[in-house]
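Chemist: the amino acid sequence is not available; the structure is as follows:
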């Protein structure tokens, strides 16, 4: 299951997801990115959620 990454961009917390990643451990290190929303820049990862988790 992919993980949805909540993120902070330019010091502003975003309530949406920046992209989907295949492995949370990879996010903390090498980051294996599956899909990234256009124009999104991850500067600080806040948390991860399962893609089917709401809010």
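Modeler: In hand now; what should we look at? This one's a predicted model, so the numbers in the text were calculated from it and none came from an experiment.
Chemist: C-alpha only now, for contacts and for neighbours.
Modeler: Fine.
Chemist: and residue 46, helix, strand or coil?
Modeler: Secondary structure of residue 46, reduced to three states by DSSP: H, G, I helix; E, B strand; the rest coil: strand.
Chemist: and here's the other structure:
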């Protein structure tokens, strides 16, 4: 039982490392994409407001 549990724990640790590294990269890319989308939305809002003000 104990040996099986320790082996399972080691396997889980390897799985965690294999899952966490891609998850970190995916979350970083997602954060960058969200920031870009927010900046684009801000630019669009500024353009819309300026166009409305010009009209």
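Modeler: Yep, it's here. All of these numbers come straight from a predicted model, not from anything done at the bench.
Chemist: overlay the chains and give the TM-score.
Modeler: The TM-score (TM-score structural alignment, normalised by the length of the first structure) is 0.14; 13 aligned residues with a C-alpha RMSD of 3.4 Å.
Chemist: where exactly do the strands run in the first structure?
Modeler: Counting by DSSP state E, residue ranges of the strands within the first structure are 3-9, 12-21, 33-36, 44-50.
Chemist: for residue 27 of the first structure, find the nearest of those.
Modeler: Closest to residue 27 of the first structure of the strands of the first structure, according to C-alpha to C-alpha: strand 12-21, at 7.1 Å.
Chemist: mind listing what's buried in that closest one?
Modeler: Along strand 12-21 of the first structure, the positions that meet the burial threshold by neighbour count (16 or more other C-alpha atoms under 10 Å) are 17, 18, 19, 20, 21.
Chemist: what is it packed up against?
Modeler: Other elements packing on strand 12-21 of the first structure under the criterion 3 or more C-alpha pairs under 8 Å, 6 or more residues apart in numbering; DSSP states H and E are strand 3-9, strand 33-36.
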